[in-house]
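> Coordinates for the following, if possible.
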Amino acid sequence: MREGSISIISIFMFLIIIMLSMFTIYIYTIQYSITASSIDNIQSNNITENKLNEMIYDKECFDEYLLPIIIQKCRGNRVPSNGIWKIDFKNNPNMSNNLIESYVEFEDIDNRLNMILDIRTEYNNIEANLKAWVPVMKEIFELEQPILTQSKLDFEYNQSFLELMKLLEKEIWEHDCSPTSSVRKFNSDKDMIIIMDRIDTSHNMINPLNDKKELLQIYNDNLKELHRFTTNIMLINLKSNEENKSALIIGEEYSPRNLKMQGVLYIEGDLVINQKFEFNGLIIINNGNIIINTYEKPTINGMILHKGDLEPNEQDYNLNYDSNLVRWFCTYIPGAFNPEIQLIKKYW
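Here you go, the predicted model:
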């Protein structure tokens, strides 16, 4: 009887040990699965964040995939009807790996243009979704000030202003701004003169009395005509040489007519305005001054960036800061876009 009791107790204890072992294995398996799942979740999240950082902070990736979209948005060209762009990374294995889809849209937040990136990835059957809000423009362009000078900026903005001027000196001549057929670009290190006349389109001859079309004519400092055209969208990059400080001369003194232009005037020297002048876009004076030789106040819709000895007096101009014009014409200069991730939201 005693031997039978011992056998039963032994079997019972054996079963308990087996059950405890199985329970231990089960707990270990659950913990392992949870740990593995957590690791996969973390890895999936890291993959999504890495793709976001590469899109924004890798210059080659940003220039190839995001900058063209920003340019389309700012110029108003080929904007999708729903305002959402799909980013196609099929030719980039590094970016397309683990990526389900990525989209871009834009929103104005606190007077700043924000790019909203929506990225979805998958890793080991675990999806991660991330949204990021990214102000895309250098902030000095969105201060809503029609004239920027060093004295008007605090230390941080002043550093950004000087860095931009230095970059423009170095890169603006060779900058690929993707101009359309309606935009003309001129680089020169000599004085330039812009005057207006009229063209008789039926005979293709100059006719000052004809009011059909405005003709803008550009001359060098020897009054040799460089170009004439009927478009009024121009990118003029005037650099000073070692011997002389260059000047861009607008119009003729005592002319009663209103010379209208739009585009970007980058001048390492003086801008001389001789007649009534209306300009849409960016005027950038780098180590020069603006000289007004007319009683008519120039009308500037957009922005003036001025680095020179004599700061412009806002009372001498009709000024209108226009964010749409500023954004449009910033697409034609280097250094205007400086994306910084402001906010990230994650979804699973």
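> from here on, contacts and neighbour counts on C-alpha atoms
OK.
> ok, which stretches of the protein are helices?
2-57, 59-61, 67-75, 93-96, 155-171, 323-330 (DSSP state H).
> Can you give me the buried ones in the fourth one?
Across helix 93-96, burial judged by 16 or more other Cα atoms under 10 Å covers M95, S96.
> May I see the helices of the chain arranged in CSV, with distance to N187 as well?
Below are the helices of the chain laid out as CSV (distance: least, Cα to Cα, whole Å):
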stretch, distance to N187
helix 2-57, 30
helix 59-61, 26
helix 67-75, 22
helix 93-96, 38
helix 155-171, 12
helix 323-330, 17
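> Those: which one's closest to F106?
helix 67-75 (8.2 Å; Cα to Cα).
> okay, the angle between the closest one and helix 323-330?
Interaxial angle of helix 67-75 relative to helix 323-330 (axes from the mean of the first three to the mean of the last three Cα atoms, to 10 degrees): 140 degrees.
> returning to that earlier point: among the helices of the chain, which is the most enclosed?
helix 323-330 (a mean of 21; mean count of other Cα atoms under 10 Å).
> ok, back up a step: which one, of the helices of the chain, ends up nearest to G269?
helix 155-171 (11.9 Å).
> now for that closest one, which elements pack on it?
Helices and strands touching helix 155-171, as assessed by 3 or more Cα pairs under 8 Å, 6 or more residues apart in numbering; DSSP states H and E, are absent.
> before we move on, back to that, and V104, which of the helices of the chain is closest to it?
helix 67-75 (8.3 Å).
> Can you name every helix or strand that that closest one contacts?
Counting contacts by 3+ Cα pairs under 8 Å, 6+ apart, helix 67-75 is packed against helix 323-330.
> if we can go back for a sec, for H227, which of the helices of the chain is the nearest?
Here helix 323-330 is closest among the helices of the chain (Cα to Cα), at 21.9 Å.
> Would you do the same for the sequence below? I want to compare the two.
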Amino acid sequence: MASLNSTHHALETSHPNPSLQVTADHRIKMVEAPVEEPGPGHVLLHIKTTGICGSDIHFWKTGRIGSLVVEGDCILGHEAAGIVLKCGEGVEDLKVGDRVAVEPGVPCERCFLCREGRYNLCDDVQFAGVYPYHGTIQRYKVHPAKWLYKIPNNVSYAEAALLEPLSVVLHGVRTGGLSLGRPALICGAGPIGLLALAAARASGAHPIVITDLEPKRLSFARDYVPSCITYQVDRDLSSEENAAAVRRLFGADEYSAPSTILECTGVESSVVLATFAVRRGGVVCVIGVGKSVMNNLPFMHISLAEIDLRFINRYRDTWPAGLACLSGGTLDVKKLVSHVFPLEKAMEAMDICSDLGNGSIKVQIVDEVAAAVV
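Now for the predicted structure:
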């Protein structure tokens, strides 16, 4: 996988390779990036669509997510789909012209976690858009063929780029264990929360409540999944008081309280709300990315109620299932794309995405240039 220290040879192309890079001092810039020759087992892609993720904003604004620190210039982006331009030696399952979705994490495949099939926990993963591994907000990118998936004809590049956040949700649903006819709560109506809402509906969970601070996002949620119930979190109430209000939306008795909660914000107050809203013996699966340390989790409440507090790290073995959901019509993700920008205006796209007041849901960057390799 291409990194800042890559030894791949540069290719001559008929077009430049604009890229959006973040710096160690919390700036973003458009920079011409080299185009690399695909080595054995790799392909050269023309990235057609990349979605902006909250992690991209975190790396820009704060320079880190937990132990992942931006220590130098790095191309952002990991929610991507594109077309194969050139295949390296030994690539047999892909050919030039294939449309593909990109699984951005490349594990070592040698550690005990990889051998167990839990490659999402690999400590040596090379993840696109996380320093020092360059991401997908560029025209040309080299990626291992093994971590690319052919896109069916009825799935667009925009939909295929949403497979990455959908994979997060699929892993969260699998970990949280949504059940047919059982009540569920989704905390957060951002892109991940909205995908979780759609997945919960498809799973047969009922009733489903979704929370957020932003009324525009809750309005979108009602349009996206009309059967859901929305709750605007009250900043003047404690997490426990907000949880009590959420509980009342499900019904008066303990049994009607949500048995599964998918917490999609990572915000401490929302995680606390989830622990108070879930029924005794229920499951809270934290999908969202939060701060390194949370000091106010109600430990004894979680303990005495035997609340099963679970966590996920990205995903594993989700791209085939995600493609099946899209091609089979199980989930409609197209509605989530609220803004589209050309690659050359990637900085403007980041600005729009960084301010929730702009009403964005999913911002995507597209490249319509008919790219080719010489």
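> Got a TM-score for the two of them?
The TM-score (TM-score structural alignment, normalised by the length of the first structure) is 0.29; 170 aligned residues with a Cα RMSD of 6.9 Å.
> now the helices: where do they sit in the second structure?
Counting by DSSP H, the helices of the second structure are 54-61, 112-115, 157-161, 163-176, 191-203, 215-224, 239-250, 268-277, 299-304, 319-327, 346-354.
> Of all the helices of the first structure, which one comes closest to N237 of the first structure?
The nearest among the helices of the first structure, by Cα to Cα, is helix 155-171 at 9.6 Å.
> Looking at the helices of the first structure, spot the one closest to E122 of the first structure.
helix 2-57 (6.5 Å).
> The closest one relative to helix 67-75, how many degrees between them?
Using the same axes, to 10 degrees: helix 2-57 of the first structure against helix 67-75 is 50 degrees.
> Tell me the helices and strands packed up against helix 2-57 of the first structure.
strand 112-123, strand 126-135.
> Which one, of the helices of the first structure, ends up nearest to I291 of the first structure?
Per Cα to Cα, nearest to I291 of the first structure of the helices of the first structure: helix 155-171, 20.3 Å.
> okay, the helices of the second structure, which one's buried deepest?
helix 157-161 (a mean of 25).
> who touches it?
By Cα atoms under 8 Å, 6 or more residues apart in numbering, the residues outside helix 157-161 of the second structure that reach it are 48-51, 79-82, 100-102, 151, 323, 326, 333-334, 364.
> Could you say which one of the helices of the first structure comes nearest to I218 of the first structure?
Comparing the helices of the first structure by Cα to Cα, helix 323-330 comes nearest, at 20.8 Å.
> Run through the neighbouring helices and strands of that closest one.
By 3+ Cα pairs under 8 Å, 6+ apart, helix 323-330 of the first structure packs against helix 67-75, strand 277-286, strand 299-307.
> Next, format those as TSV and append distance to I249 of the first structure.
Below are those laid out as TSV (distance: least, Cα to Cα, whole Å):
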stretch	distance to I249 of the first structure
helix 67-75	28
strand 277-286	11
strand 299-307	16
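> Any idea which of the ones you listed gets closest to M95 of the first structure?
helix 67-75 (16.3 Å).
> ok, E60 of the first structure to E54 of the first structure distance?
9 Å (Cα to Cα, to the nearest Å).
> Now render the helices of the second structure as JSON lines, adding distance to H143 of the second structure.
Rendered in JSON lines, the data for these read as follows (distance: least, Cα to Cα, whole Å):
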{"stretch": "helix 54-61", "distance to H143 of the second structure": "19"}
{"stretch": "helix 112-115", "distance to H143 of the second structure": "19"}
{"stretch": "helix 157-161", "distance to H143 of the second structure": "15"}
{"stretch": "helix 163-176", "distance to H143 of the second structure": "15"}
{"stretch": "helix 191-203", "distance to H143 of the second structure": "25"}
{"stretch": "helix 215-224", "distance to H143 of the second structure": "34"}
{"stretch": "helix 239-250", "distance to H143 of the second structure": "43"}
{"stretch": "helix 268-277", "distance to H143 of the second structure": "36"}
{"stretch": "helix 299-304", "distance to H143 of the second structure": "43"}
{"stretch": "helix 319-327", "distance to H143 of the second structure": "16"}
{"stretch": "helix 346-354", "distance to H143 of the second structure": "21"}
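> between those helices, which one is nearest to V142 of the second structure?
Taking the helices of the second structure one by one with Cα to Cα, helix 157-161 is closest: 16.6 Å.
> circling back: separate out the buried members of the contacts of helix 157-161 of the second structure.
Here, 16+ other Cα under 10 Å leaves 48-51, 79-82, 100-102, 151, 323, 326, 333, 364 buried among the contacts of helix 157-161 of the second structure.
> any idea which of these is closest to I208 of the second structure?
V333 (18.5 Å).
> Contact partners for D118 of the first structure?
Counted by Cα under 8 Å, 6+ apart, D118 of the first structure has contacts S102, Y103, V104, N129, L130, K131, A132.
> run the last query once more with 10 Å
Applying Cα atoms under 10 Å, 6 or more residues apart in numbering, we find D118 of the first structure in contact with 52, 86-87, 101-105, 129-133, 345-346.
> Buried among those residues? Need that as a selection in PyMOL.
Here is the PyMOL command that selects the buried residues among these (16+ other Cα under 10 Å):
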select buried, resi 52+87+101+102+104+105+129+130+131+132+133
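> you'd agree Q364 of the second structure is up against A80?
Yes. With contact defined as Cα atoms under 10 Å, Q364 of the second structure counts as touching A80 (9.4 Å).
> if we can go back for a sec, of the helices and strands packed on helix 323-330 of the first structure, which approaches E171 of the first structure most closely?
Of all these, strand 277-286 comes closest under Cα to Cα, at 13.6 Å.
> Show me what that closest one is packed against.
Where contact means 3 or more Cα pairs under 10 Å, 6 or more residues apart in numbering; DSSP states H and E, strand 277-286 of the first structure is packed against strand 147-148, helix 155-171, strand 233-238, strand 259-267, strand 269-273, strand 299-307, helix 323-330.
> that older thread, what's the closest of the helices of the second structure to V340 of the second structure?
Closest among the helices of the second structure, using Cα to Cα: helix 346-354, at 7.8 Å.
> helices or strands next to that closest one in the packing?
Partner elements for helix 346-354 of the second structure (3+ Cα pairs under 10 Å, 6+ apart): strand 18-22, strand 28-32, helix 54-61, strand 337-342, strand 362-366.
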